[in-house]
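J.: Here is a sequence with its predicted model. Questions after.
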Amino acid sequence: MATTAVRSERFPDLGDEVLFPRLSDAKLAWLAEHGERRTVQPGEVLYEHGARDAPFYVIENGLVEFVDRKPGKDVYIAQADSRTFIGDIAVFTGEPTISACVAVEATDVIVFDRAALRDMVARWPEMGELVFRTLLARREWHEAEGHGVMRLIAPRGSRRAFEVRDLLERNLLPVRWYDIDTDAESAALLDWLDIPRSETPVLVHATEVMRNPSAAQVARSLALRAEVDGERFDLVVLGAGPAGLASAVYAGSEGLRTFVAEAWAPGGQAGTSTRIENYLGFPTGISGTALTRKATLQARRFDAVLSSFHRAVELADGTEGLVRVDLDDGQHVLARSLVMATGARWRELQAEGIDRFRGAGVYHAAMPTDVERCRDEDVIVVGGGNSAGQAATQLASRARSVRVVVRGKALKSTMSHYLIDRIERSSNIEVSTETELVAVHGSATVESASLRDRGDGGVEQVACTAVFVMIGADPCTEAAAGMLAVDPGGYLLCGSGAADCDSHLCWPLTDREPHLLETVRPGVFAAGDVRSGASNRVAGAVGDGAMVVRFVQEVLAG
C-alpha cells in the first residue's frame, strides 16, 4: 500500500527554549570532544519510529524533521535545527521511540549511544538535568498533540482492549482507545486495512498492526520483559511500586548491580493514583503516573534493569548462598540479596455480576482515560480509604455524579481529612455509609448496580456506567511460600518479628539478629505494603526502599 506524506498544521516554535534549548559554544565544544562527529545526508533516517536503540544527537549545523509513522501515512510533526539536541526519552528507558527523525539537509551531528549518553550525564550533571527535562517535555508535547500515540481500536465494552490499554498506560507507553462504534476515522482505518470487527481489538503502533492481541503478545512485541536468564545480580527487587523503585534507585546509586522484576507495570497501586497530595516536596500534589515516570527514569539512570510483565513464581536456595528466582517465562536469576516489594493486590468484591463486567465497567483504578470516559456519566466508587477518596474526587471532575459506597458508619476513621473535606465540598459526590454493593447489571457493559442498606436490608437499584472497587488489599507473597514467614494476615515478618518467629520458618543465625527489614531468610528483605506493620503510605514505602539498601550493603559486606 502506498504511503502518503502529510505535514502537521501545528509545528512547535523553534524558539521554544523548553523544547529546543540552545547550546552555548562551550557546551558544543565539550560535547564534540566526548561524542562521535559525523554528517548525515538529506533524507537519511537518524532513528526510526519504534526503535529501541535510538542514539542521542547534538545538531551542530543543519535541519531535521520528526515524523509520526502511521499505516499508509507519514505525518511530519516538528523540526529541529542547529545548536540543540534531539532524541527520545526512550534512549534512557529502552522503550520504543514515538516518532522518527529524518535529515532535511546535510546536517553535522555529534552522536552519543546509550552508554556514552549515560556516561555524559554522570560526568556532567548540569547537562544531564537539561537533557532529562527537555526529553520529558518533548514526550509530553507528543502525547498532548496525539503524535506517536498508539491507537487501540475496539468497542467500548471490550475486556481484552481494557487489559491491553491498562498494560500500556501503566508501563507509561502512550495509547488512546478509539471506540469503533463512535470514531469514524478508526472504523475507516479498519476498512482500509481490511480488518473485520470480529478481529478487534486492533493495536496500531507506528506501521505495525496487531489483530486481537493479548496483553502477553503486546508485552512480547514491545519487549517489556528483559532477557536476563541465568544472570547474577547484587540485588534483585521483586515489585516496582514506590518501595521497589526506591530500592532500585538507591542500590543503583551505590553501584550495586540491580534487577527489578514487576508482575504487571511500574508504580504499584500508587501508580494508579490520579493525585498524591501529601507526598513531601510536591505542594500541589503529583500524579501516580508522573511519580512513576520520574522514579523509573531515575532507576534506569543508575543502570538498574527494569522488567515489566515479569512475575516471580518461586524463590529457592541457590548455590554459594545465593537466592534463585524463577520467573514466569522460564527465565531465572541469581541474587546475592533480595527485596520483596511485591505490595498488595486489590481485594475482589463478592457481588453478583462483578466477574462478568471486569474491564467492561468494573475497575480497580481510575486512570486518566477512565476518568475521561466517565464524562457526564453516573459512577460508583466502593471503598472508604484514600485510594477511593482520590478516585471519587477525580471522577467528580468529569462525571455527572459519583456515589461513594462505604460499609462503615463514616469516612473519618479510614480516609485522610483533606480528602473528606474535598468530598464534602463536591456538589456531585454523594456518600452512602453503612451500605454495600451486592450486584451489577447490564448487557455488554455495566448499566446499573444494586445497593443494600446494612441497617434495614433494603435494596436500591441505581443507574451507573462504571463501578470502581477499592476495598482494601491482600499481600502478594505467593513466590515466597515455603521460604519466608508471615503474620496472621499474610504479611512478611521482618526484624524483631522474624527473630521471634517460632514456626518451622525461623531465623537460622546465632551470631546476629535480623536487620529491621530482614525476613527469616538472611539476605532477603521486605519493603512497603507487603511487610508486617507497614504504614500503607507512599512516603513510608519509599522510606522502606531507601532504608533497606543500607541493610543490603551491610549483608553483602559481611
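T.: Structure received.

J.: make it CA atoms for all contacts and neighbour counts henceforth
T.: OK.

J.: where's the nearest residue to residue 271 once chain neighbours are set aside relative to residue 171, distance?
T.: Leaving aside its chain neighbours, residue 271 sits nearest to residue 288 (4.0 Å; criterion: C-alpha to C-alpha, 6 or more residues apart in numbering). Between residue 288 and residue 171 the distance is 12 Å, computed by C-alpha to C-alpha, to the nearest Å.

J.: again with residue 260
T.: Distance of residue 260 to residue 171, given as C-alpha to C-alpha: 14 Å.

J.: the more surrounded of those two?
T.: More neighbours surround residue 260 than the other of residue 260 and residue 171, with 27 against 23 (other C-alpha atoms under 10 Å).

J.: which non-adjacent residue is nearest residue 315?
T.: According to C-alpha to C-alpha, 6+ apart, the nearest residue to residue 315 is residue 325 (4.9 Å).

J.: Next, count neighbours for the one you found.
T.: 26.

J.: Now do the helix or strand harbouring it: which elements does it pack against?
T.: Counting by DSSP states H and E, the element that carries residue 325 is strand 323-327. If you count contacts as 3 or more C-alpha pairs under 8 Å, 6 or more residues apart in numbering; DSSP states H and E, strand 323-327 packs onto strand 312-317, strand 332-340.

J.: Do you have the strands of the stretch 201-350 of the chain handy? List them.
T.: Assigned by DSSP state E, counting those that start in this stretch, the stretch 201-350 of the chain shows strands spanning 202-205, 208-211, 232-238, 258-261, 305-307, 312-317, 323-327, 332-340, 344-346.

J.: winner for burial among those strands?
T.: Of all the strands of the stretch 201-350 of the chain, strand 258-261 carries the top mean neighbour count, a mean of 27, counting by mean count of other C-alpha atoms under 10 Å.

J.: Pasting the second one now:
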Amino acid sequence: MGHAAILTVDDDPSVSRAIARDLRRRYGEQYRVIRASAAADALQALKEIKLRGGRVAVMLADYRMPQMNGIEFLEQAMDLFPNARRALLTAYADTDAAIRAINVVDVDHYLLKPWDPPEEKLYPVIDALLDAWQATGDRELEDIRVVGHRWSEPSYQIRDFLARNLVPYRWMTSDGPEGRRLLEAAGCGPEAIPLVVTADGRAMARPSNQEVAEAAGLSTAPGRDFYDLIIVGGGPAGLGAAVYGASEGLKTLLVERQAIGGQAGQSSRIENYLGFPDGISGVDLTTRARRQVGKFSAEVLNTREVVGMRADGSARTLRFADGGEVSAHAIVLATGVAYRPLPAEGIAALTGSGVYYGSAATEGPSCSGEDVYIIGGANSAGQAALFFSRYARSVTLLVRGDSLESSMSFYLIQQLTQTGNISVRTRSEVVAAHGNGHLEAITICDGKDATQSTVGCGSLFVFIGAEPRTDWLGDAVARDERGFVFTGPDLLSNGNRPAGWDRDRDPFYLECSVPGIFAAGDVRANSVKRVASAVGEGAMAVTLVHRYLEAQ
C-alpha cells in the first residue's frame, strides 16, 4: 500500500505551501504528504486513497475555510479514515472557538499559525500524533471476533476485557447469521458462547481472560525473575509510577489483573484533569499513558492476579494465583479500589445481564431507547449518566443522600441539569432487581416517605462506594479496618514506629509497614480519591523508592 499519508488542507496558498514544505522536510521519507487548498478537494483525495487501499496517518485542517470549515471537513473525513489522528490549524483569534469545537469530532490537537520554529511548535505535535496512530494502526475493528449473547455474563466479561485493554474486536450475536455461521464452522453450539475467533482463525470456546490476552498478543509472562521495581495495579497511580520508574532507569514491571487504566479508564470524560481543558476520555488518557510506559521500556504484565507478598531478605517477592513468583528490590501497591456490591435482592443473579458495576461503555449502544438507572452520587456516576444519555431514552440517577453537592463536582452537576433526558432522584435506594434471564425492572425505596415502587429498567449501573483490593495482603502490611493500606505518618503511634520495623528511620511518606513496600493512589489510607492525586502519588513513590535503594 506504500507510505501512509499526512494530509493538510488550507485555503490560504501561502500557509498551505509552508506547512507542506515543513512536513516534507521532516517526514517526507516515511510518509506521503498530500496538500489540498479546499475541503472538497481534500475529501476527494481521501476517497481515492481509500479506493486504492491506502492509509492516512494524520489530517491537518484549517479551522476557517469557505464552503466547509475544518470541523465539518474532519467530521466527513473520519467516516473514511476513523483511525487517522486529527488536528486543527487556527489563528490566535480563533483559539477559543476552535477549542469549543474540538469536542465535536474529538480532535487530538490544535496548532496555532504561524508555527515557527517548526522544531519547537510543529514537529513535536506531529510526532505525538504519528506515535498515536502507529499505536493503533489503521486496522478495522475485526482482528478478533466475539460471538455471544447480550444477556450472557461471560460474553459481557469478554467484551469488557477486550474493550478496556484497547484490543480491537468485532461483536456478533449468537442468533445472528454471522454468529451462527462462526459457531457452525467451529463445530460449537450455543453452549460454547462466548466464542472467540482470532485473526488467524483459531476458535476458543468460553476462554479465560488470560487465554484471550495471549491470543491478542498481550504479555502475560514476566521477562525476568528480578526487577528493581514492581508495581501492582495499572490505574493512574500505577501508570504514573511505571512511567517515572522506567524513565529514571529502574527495571520496572507493571502487573495488572484486569485492565490497564483502572476505574479512571472507564470514565467517558474527565474534565477537571490538569492540561486537558476540553476534557479527555478515560480510554484516551489510558492510551497515552500506556504509550509512555512502552516508550520507556517498562514491562506490562496482563491478567496476572497477585495473591501474596513476602520479604526475602532485601528482596520483595510477589506470588501469583498460578503459583509463579517474581521479585524486586521494591514494590509499589497501586491496586486502587472496586465498587462495593449492591446488597439488594436479585442483584447478584443479574450481574452482567443488565446489572453492571462501573460505566461498562460497551453497553452504550445496546441501551438505545431504554430507560437506564444509575446508582451513585460521585463524579463517576455523573460522568456515566452523561455518557448513557447519548443512547438511552431516559437516564435516572438514584442518590442516597439529600443532594449531589456534597459528593459531585459542581461542573458535573451543571451538565446533568442541562441534559434533558437526565433526572436525579435523591434519598432513593434500589432494594430489589427483577428479571427472567436479564434485568427487566427494579424496586426503588423512597427515603422521604419509605414508599416503594417498581419501574421498568433495561440497564442498571452501580457506582456505590469503594472497597480496596487488599484481602490478598493478609498480615503482610498494616491496614485499617476497611482494608486501606497505612503509610508514612499514619504508621507512627505516639511517635513509635510500627512493630517489626528494622530501619533506623521513620517510614517514608508513602512507605508501608514493611521497608521497601510503598502504596500510592486510592488504595492508600486517607488518600485523595482523584486521578491527578493518584498520578502524583505514583510519581512520588518512585522518588521514595530511589531514597530507599540509596540507603540499602
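T.: Yep, it's here. Predicted model, so just to flag it, every value in this text is computed and none were measured.

J.: circling back: please work out which residues outside the strand holding residue 325 of structure 1 touch it.
T.: 310-318, 332-338 (C-alpha atoms under 8 Å, 6 or more residues apart in numbering).

J.: try it again with 7 Å
T.: 310-318, 332-336 (C-alpha atoms under 7 Å, 6 or more residues apart in numbering).

J.: quick one: it aligns where in structure 2?
T.: Across structure 2, the stretch matching strand 323-327 of structure 1 (TM-score structural alignment) is residues 316-320.

J.: Ok, stretch 371-388 of structure 1 next?
T.: So stretch 371-388 of structure 1 sits over residues 364-381 in structure 2, by TM-score structural alignment.

J.: And that stretch, what's buried?
T.: Within stretch 364-381 of structure 2, the residues that qualify as buried are 364, 367-368, 370-381, counting by 16 or more other C-alpha atoms under 10 Å.

J.: Same question for stretch 150-165 of structure 2.
T.: Here stretch 150-165 of structure 2 shows 150-165 as buried, counting by 16+ other C-alpha under 10 Å.

J.: farthest pair in those residues?
T.: Within the buried residues of stretch 150-165 of structure 2, two members stand farthest from each other by C-alpha to C-alpha: 151 and 165, at 21.6 Å.

J.: Strands along the stretch 401-550 of structure 1, start to end?
T.: For the stretch 401-550 of structure 1, applying DSSP E, counting those that start in this stretch gives strands covering 401-405, 429-432, 435-442, 446-453, 459-463, 466-469, 473-475, 524-526.

J.: and the fourth one, what other elements does it pack with?
T.: The criterion is 3 or more C-alpha pairs under 7 Å, 6 or more residues apart in numbering; DSSP states H and E, and the helices and strands that strand 446-453 of structure 1 contacts are strand 435-442, strand 459-463.

J.: Relative to residue 494 of structure 1, which of the ones you listed is closest?
T.: Closest of these to residue 494 of structure 1 is strand 435-442, at 35.3 Å (criterion: C-alpha to C-alpha).

J.: residues contacting residue 230 of structure 1?
T.: 332, 333, 334.

J.: May I see these arranged in CSV, with distance to residue 552 of structure 1 as well?
T.: Shown next, in CSV, are the contacts of residue 230 of structure 1 (distance: C-alpha to C-alpha, whole Å):
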residue, distance to residue 552 of structure 1
332, 21
333, 18
334, 15
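
J.: Next, count neighbours for residue 111 of structure 1.
T.: For residue 111 of structure 1, using other C-alpha under 10 Å, the count is 22.

J.: Over to residue 535 of structure 1?
T.: Around residue 535 of structure 1 there are 13 other residues, counting by other C-alpha under 10 Å.

J.: Would you confirm that residue 44 of structure 2 belongs to a helix?
T.: Yes. Counting by DSSP: H, G, I helix; E, B strand; the rest coil, residue 44 of structure 2 falls inside a helix.

J.: which position in structure 1 aligns with it?
T.: Checking TM-score structural alignment: residue 44 of structure 2 goes with nothing.

J.: cool, the one 10 residues further on as well?
T.: Matched by TM-score structural alignment, residue 54 of structure 2 corresponds to residue 79 in structure 1.
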